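Visitor: Please find the sequence and the predicted model below.
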Amino acid sequence: MNKRLIVLVTAVLLLVSMNTTVVLSQPSSDKDKTNQKQLQQHRIEYNNVYKKAEQFEQAVEYLDNEIETKMQEIEINNKKIEDIKNKIELVEKDIQKAEDDIAAEKKLYNKRMRVMYMHGTGGGYIDIIFGSKDLNDLFSRIQTIKKITELDKKIVKELKDNQDGIKAKKEELTKKKNELVALNSEQQEKIEKLKNDKEEQSKLIEETKKQTILYGNILSDDEKQINETKKIIEEIREKVSMDKPSRGLLAISSNAIVTYASDYLGTPYVWAANGPDSFDCSGFVKYVYAHFGIELPRCSSAQAAVGTYVEKENLQPGDLVFFANDGGEGTIHHVGIYVGNGCYIHAPRTGDVVKISSLDVRTDYATARRVGKYIKNN
């Protein structure tokens, strides 16, 4: 939890509570300089409150990404655990077979030794000594028995070594399984902590939003920008053909991308959702571009590696904009589609819906990419 952000937003909220006691409305006369000055002051305060709320929403976006990443890691580890369990079962069967082979070989070996050394038949010592035709025959028989004995010992040793190797492999697999189970337990603890942090931040966001009601019809600069952008999108909607390209990466109208994406305004955010009834941030971007025949990777960090880099000042509608922790210098955790007029459309966070936001308010902007071939303002 970012304690500095909590302190800052709490201070702003206290300031709002102390300074605002009535609902404000636009002064009825330009001559009322006092009211104008008061209105301007409250507009500044409201802008500050709005920006703080946006900062907390960015923090929740980051936590959403962290939670989803941990859940994916747990899912991967669970698959690994199942794979290891299956391997352990196979190794256990191999061990049992090796033990059976060793037992059978030992039984055969002991039987031959009993015949050879005790019964005096089938190649026992008495037959060897008195049954030999001459010394050469005696020597030959002794060498044959020696080779058989050495071969038996070699087979038994190889089987035993094989058994020891299989047992060692089983111990290694069991150790790995225990490590993965422990890792999952640790990850689950992290997820619970992240959820608790997110709930705490969400409460502050809601409290901040409640304070904005005190300002009546006053809009922040960012809200004005967003409303203007929505009007622009509606104006160009009638001009855009939404036909899906018949194949590959064709020239696509940037306005078509924007207006198609705006069709999903209000769609709820859900972890790992791919649409069309719900999305997470990267799932939303992937879904929109897939409509135009452009296949993107699933996660935002991978999407940030496709296409070509675009300077922030050169952004055009349809470009992908990415955000990262540590002021944009860390790991990519969020993505949206630039729609023009300094705004972008995105699936922001848990508890929110696909919406248009101001790019200017983001303190964690990282980079932008242009994918496919599309025509600006066509």
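Guide: Yep, it's here. What you see is a predicted model, and the numbers here were worked out from it, not measured in a lab.
Visitor: rest of the way, CA atoms for contacts and neighbours
Guide: OK.
Visitor: Hmm, Thr308 is touching Lys373, no?
Guide: No - using CA atoms under 8 Å, Thr308 makes no contact with Lys373, being 10.8 Å away.
Visitor: before we go on, here's another structure to hold up against the first:
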Amino acid sequence: MIKKFIKYTVSAAVLATMIQATPAFASPVTQGQIDATQGQINDFETKMQQLDNRITLAMANSEKLNNQIKTQQAKIEETKAEIEAAKKSLDTHKKVYSERLKSIQLEGKQSLATYAELLLTSTNLSEFLNRFTAISQIMEQDTDLLNGLNEKEQALKTAEEKLNSELDNLKKNQAELAAEQKSIEEAKNEVAAKLAASQNELQNLKDQQAQEEAARQAQIAQQQAQQAQQAQQAQQAQQAQQTQQQSQGTQQQSERPSSVKSAAVSTPATNVAIPTNSGSASAVIAYAKQFLGVPYVWGGTTPSGFDCSGFVSYVYRSVGVNLPRVSSSQQNVGTRISPSQVQPGDLVFRGSPAYHVGIYIGGGQYIHAPQTGDVVKIASYNPSSFSSAARILH
């Protein structure tokens, strides 16, 4: 009877402590909320990468335009030199013609009368023909001289118009490029603000989830302590009984855990195995990892700051491979492969044409320069998130 009473007492105590220790949260954080917020962050990061790529392309166009400007300025200087030469030639022609007219006028004669007098004073036919030929050449030269004056004047006007037109086009291109870059930067600032808000929301959800889990673990610990106390009280009651009952009580106590032991959870380490069939791939990956933590910089192509394609091209140059500057052009280099068939050292792309690129390093991971505000890092590789891949090293 006493034994049965003790059994009921212990059972009732344990049940009471379980009911008392059950956690109750008004609005607990769900994994669905965290996943949804993470999805928003992924979308914003994709938009950031696309805008970063547009800025990289704009900067490449800016560099191209600057080169065109230098070429154009050289042409402008050349045109100015031609204009100056034309002016000098024009002045020379005017001076020659003026001197010719002045010489004739000083003699008080008209040019045609002078030429006629020269012909009539010829002493023989041979002299007449010689003088006629000479006079014809002089008159023809005068005509050519006048035509030359007109041509030089027209060439001068055409050169001036060409110069003004080139200057106008140059200013227009500069204005359009500046407007495009400003528009992209404004869009990027807007997306960056939304990304930061989503990241803060995700962190708040995780913090709340951690607090809820801590509270739940504290209540479980309290429940375990109460269970242990009830078990100890039952053991003391059993010791007051007969020797056989005490022995049975001791056996039950030894079978019942006095505290809940935490199982050691071992997480197998993930070893990123680099295949030995490509020394170049291993060299590329080892070199790329040296730049972990380097900040993302628009148009960056050096260790002081990288954008995604600048990072990839810089790393590949270490093994003697020269890649194009931007990701959309890098996408067309090497052998195109499926994102699910990548090997260490392969390039992986998002978008078609690509707006982002990274280097697969094996073990379900890739290394890349993500976007503005981030640094070169290693991230998990999900083939479904990438549009294509390319094998550069064979």
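Guide: Received the coordinates, thanks. Note that the structure is predicted; figures quoted are calculated from it, not measured.
Visitor: How alike are these chains, TM-score-wise?
Guide: Here the TM-score for the pair of chains, by TM-score structural alignment, normalised by the length of structure 1, is 0.72; 315 aligned residues with a CA RMSD of 3.6 Å.
Visitor: burial count for Ser318 of structure 2?
Guide: 14 (other CA atoms under 10 Å).
Visitor: Need the counterpart of it in structure 1.
Guide: By TM-score structural alignment, Ser318 of structure 2 lines up with His291 in structure 1.
Visitor: Would you quantify the distance from its match to Ala256 of structure 1?
Guide: 11 Å (CA to CA, to the nearest Å).
Visitor: repeat for Lys209 of structure 1
Guide: Using CA to CA, Lys209 of structure 1 is found at 33 Å from Ala256 of structure 1.
Visitor: Could you do Lys147 of structure 1 as well?
Guide: According to CA to CA, Lys147 of structure 1 stands 85 Å off from Ala256 of structure 1.
Visitor: ok, back up a step: more crowded one of Lys209 and Ala256 of structure 1?
Guide: For Lys209 of structure 1 versus Ala256, the count of surrounding residues by other CA under 10 Å is larger for Ala256: 26 against 14.
Visitor: Please identify the helix or strand for the more buried one.
Guide: helix 254-262 (DSSP states H and E).
Visitor: and that helix, how far from structure 2 on average?
Guide: Helix 254-262 of structure 1, aligned to structure 2 and superposed, deviates on average by 3.2 Å (mean CA distance after the TM-score superposition for structure 1).
Visitor: now do stretch 136-153 of structure 1
Guide: Averaged out, stretch 136-153 of structure 1 is 2.5 Å away (mean CA distance after the TM-score superposition for structure 1).
Visitor: Which secondary structure element is home to the residue nearest to Gly120 of structure 1 when sequence neighbours are not counted?
Guide: Ranked by CA to CA, 6 or more residues apart in numbering and with sequence neighbours excluded, the top spatial neighbour of Gly120 of structure 1 is Ile126, at 5.5 Å. Assigned by DSSP H and E, Ile126 of structure 1 falls within helix 125-130.
Visitor: Could you point out the longest strand of structure 2?
Guide: Criterion DSSP state E: the longest strand present in structure 2 is strand 356-362.
Visitor: Can you point out the buried residues in whichever helix or strand comes after that one?
Guide: Next along the chain after strand 356-362 of structure 2, taking DSSP H and E as the criterion, comes strand 365-368. Going by neighbour count (16 or more other CA atoms under 10 Å), the buried part of strand 365-368 of structure 2 is 366-368.
Visitor: just the helices in the stretch 151-300 of structure 1 please.
Guide: Using DSSP state H, counting those that start in this stretch, the helices of the stretch 151-300 of structure 1 run over residues 221-237, 254-262, 281-290, 300-303.
Visitor: Great, nothing more from me.
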